[in-house]
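**Q** Here is my input, please return the structure:
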Amino acid sequence: MNISVDAGALCVKKNQTFGNAVFTSNLILALARYDKNTVYHLYAFCRLPDVIKKLRVKSHTLLPKKFWMDFRVTLEEWLRPKDVFLAVNQAMPAFIRSKVISFSHGLSFYHFPHLYKQDYTRLRAQLHRMVSKSQHIVVSSQKVKEEMLNIFPDRNNIHVIPFGIPLDMEKPTKQGEKKKIFLFVGMDHPVKHVQFILDVFLEFSKNKAYSGYSLLLVGPFSRISNNSKRILCVPNASRRQLKQLYRTCLAYVTASFYESFNLPVLEALSQGCQPIGLSSAIIPELSPYVYVAYDKNTFVENMRRVAEGERKNIEYGKLNKEFSWKSYVEKLQQLYLV
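**A** Predicted coordinates for the structure are as follows:
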């Protein structure tokens, strides 16, 4: 079987390797590791990372970048159609003869259109096209499936397959002494609600007992960290550096208005970093492992509890079984044949 994969999400700048880029790279690595009988063709508009090019996959650099999916990928699929097209980032060719399996990464733009003023129209059109043209739609949580069914109640081709723990963080490193640091990792996008994180940290640190704590933002947040000695920023962190930060920081904090999964929470858990999250940022599948807050007061209180030594009792064997890339690939393979 020949299957094409949209790997365009890997063509991003170093400080933008969050979300879709992490998912795409892990999916490709997992397909190469766990599915030896399928030939995967990766489509991108850049030179793919060496770690990807060394895999048992076929890489295709398709140019030009302009109108890439609607023209160049469409042309490739028309001339050399595959058995299945994996629309990893929701977009798909304008015309395609192959079976299409699309991956929906949530509906934040649908619920918060005012936060996506420049992209809302495009994303909405992409959603409707995906639903009408896909043989199967894969989502990462039951929450997203229910939301999709509220919009498209007649669909019976939406499948929940939770992400696996990123493959470079499958094995937790040896735990050392935690530093007095609260960590956030992500994009500087309004939906991430970073101002809330700043507000609760400042409220938490008003207590003299916690004056030695810091907030570390990983991502393009230099403009924020310049205003405070206790709010730090790492604009670009490698995956190895990020793993080290999860291992050494006291807790991971998140307050997004919406998340379809929230992969950094799973990354943090895998490395023994206790997550604290606003309820809107935590899907039900992850909530047993997280100190969930419902407003600023309960968020600050959870920060205090973790600072005083409280932690969720996490069974790493159960976590690895529940969020497994091997299981992800096995469930995806079943859809190839349906």
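
**Q** Going by C-alpha atoms from here, please, whenever you check contacts or count neighbours.
**A** Will do.

**Q** Name the residues of stretch 307-327 that are buried.
**A** A307, R311, Y316, L319, F323, S324, W325, K326, S327 (16 or more other CA atoms under 10 Å).

**Q** got JSON lines for those residues, with distance to F182 and secondary structure too?
**A** Below are the buried residues of stretch 307-327 laid out as JSON lines (distance: CA to CA, whole Å; DSSP: H, G, I helix; E, B strand; the rest coil):
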{"residue": "A307", "distance to F182": "10", "secondary structure": "helix"}
{"residue": "R311", "distance to F182": "14", "secondary structure": "coil"}
{"residue": "Y316", "distance to F182": "22", "secondary structure": "helix"}
{"residue": "L319", "distance to F182": "22", "secondary structure": "helix"}
{"residue": "F323", "distance to F182": "24", "secondary structure": "coil"}
{"residue": "S324", "distance to F182": "27", "secondary structure": "coil"}
{"residue": "W325", "distance to F182": "28", "secondary structure": "helix"}
{"residue": "K326", "distance to F182": "31", "secondary structure": "helix"}
{"residue": "S327", "distance to F182": "32", "secondary structure": "helix"}
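
**Q** what's the closest of those residues to H111?
**A** Closest approach between the buried residues of stretch 307-327 and H111, by CA to CA: F323, at 26.6 Å.

**Q** Second chain to compare with the first, below:
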Amino acid sequence: MFLLSDKNIDLVCTGVPFSSDELLNLSSLHLSERVFCYPASEYDLARLYRDALCFVYPSFYEGFGMPILEAMSYGCPVVLSNTSCFPEIAQKAGLYFDPTEIDDIHEKMKIMTGDVALRHYYIEEGYKRIKSFSWEKCAQQHIEVYKSLL
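**A** This next block holds a predicted model:
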């Protein structure tokens, strides 16, 4: 729906390649030349995050949203499900949607890609939020938990 309404935006998915049925659906919608999916290396991901208008994460369940932190660290604004751990991770650095509502996902993608000032706001909030996370901090918190158990 979003891609049909904005002919200037392409969609890049990473991970498992599209199935035959998904490729047929894209072809029937004339989106084969604008929607891409491929396994991405860390180098590819860094480039994609830097070049993207936004990172969209329509997941229902996650243990932890590491891709959210990755996107924010590269200055990529995030558009996220309002479920799972996402609101806790991104807090006010993310624009949220209901993953069960296609119209809501469409609207939030349209808002983020269409408003440069808003994108810059979320980029800055992302940079602020990412400072709350580090492997050193994670290790220290684990040490504190272990100490409390002794």
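
**Q** can I get the buried residues of stretch 307-327 of structure 1 in a markdown table with distance to R33 of structure 1?
**A** Formatted as a markdown table, those follow (distance: CA to CA, whole Å):
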| residue | distance to R33 of structure 1 |
| --- | --- |
| A307 | 40 |
| R311 | 34 |
| Y316 | 22 |
| L319 | 20 |
| F323 | 16 |
| S324 | 13 |
| W325 | 10 |
| K326 | 8 |
| S327 | 12 |
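
**Q** Which one of those residues is nearest to L335 of structure 1?
**A** Out of the buried residues of stretch 307-327 of structure 1, the member with the shortest distance to L335 of structure 1 (by CA to CA) is S327, at 13.1 Å.

**Q** Kindly state which residue of structure 2 is aligned to that closest one.
**A** Here S327 of structure 1 is matched to K137 in structure 2, going by TM-score structural alignment.

**Q** Could you measure from that match over to T14 of structure 2?
**A** 29 Å (CA to CA, to the nearest Å).

**Q** just V79 of structure 2 next, same as before
**A** 16 Å.

**Q** Need the three-state assignment for the residue nearest to L23 of structure 2 when sequence neighbours are not counted.
**A** Once flanking residues are discounted, L23 of structure 2 sits nearest to S32: 7.3 Å by CA to CA, 6 or more residues apart in numbering. With DSSP: H, G, I helix; E, B strand; the rest coil as the basis, S32 of structure 2 sits in coil.

**Q** can you count the residues close to S32 of structure 2?
**A** S32 of structure 2 has 13 neighbours, counted by other CA atoms under 10 Å.

**Q** residues in contact with V300 of structure 1?
**A** V200, F201, E203, F204 (CA atoms under 8 Å, 6 or more residues apart in numbering).

**Q** Buried members of the residues you listed into ChimeraX, please.
**A** Typed into ChimeraX, the line below selects the buried ones among the contacts of V300 of structure 1, using 16+ other CA under 10 Å:
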select :200,201,204
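
**Q** Which contacts among the contacts of V300 of structure 1 does structure 2 share?
**A** Mapped onto structure 2 and checked by both residues aligned by TM-score structural alignment, their matches' CA atoms under 8 Å, the contacts of V300 of structure 1 keep the contacts E203, F204.

**Q** Make sure A268 of structure 1 is actually in contact with T248.
**A** No: using CA atoms under 8 Å as the test, A268 of structure 1 is too far from T248 to be in contact (10.3 Å).

**Q** Among these two, which residue is more densely surrounded?
**A** A268 (27 against 20).

**Q** And the more buried one, what's its match in structure 2?
**A** So A268 of structure 1 corresponds to A71, using TM-score structural alignment.

**Q** Just the element for its match, please.
**A** helix 66-73 (DSSP states H and E).

**Q** can you give me how far that helix is from the chain middle?
**A** 8 Å (CA atoms, centre = their mean, to the nearest Å).

**Q** ok, V79 and T14 of structure 2, which is more surrounded?
**A** Between V79 of structure 2 and T14, counted using other CA under 10 Å, V79 has the larger neighbour count: 24 against 15.

**Q** My assumption is that the more buried one lies in a strand; please confirm.
**A** Yes: looking at V79 of structure 2 with three-state DSSP, it is inside a strand.

**Q** my guess is it meets Q91, correct?
**A** No: look at V79 of structure 2 against Q91 with CA under 8 Å: they stay out of range, at 11.6 Å.

**Q** Would you map the helices across structure 2?
**A** Applying DSSP state H to structure 2 gives helices spanning 2-5, 20-28, 42-51, 66-73, 86-90, 102-114, 116-130, 135-149.

**Q** Check the mean deviation of the third one from structure 1.
**A** Spelled out, it's helix 42-51 of structure 2. Mean deviation of helix 42-51 of structure 2 relative to structure 1 after superposition (mean CA distance after the TM-score superposition for structure 1): 1.0 Å.

**Q** Just tell me the aligned range of that helix in structure 1.
**A** Using TM-score structural alignment, helix 42-51 of structure 2 lines up with residues 239-248 of structure 1.

**Q** And the matching stretch, what's buried?
**A** L242, K243, L245, Y246, R247, T248.

**Q** All good on my end, thank you.
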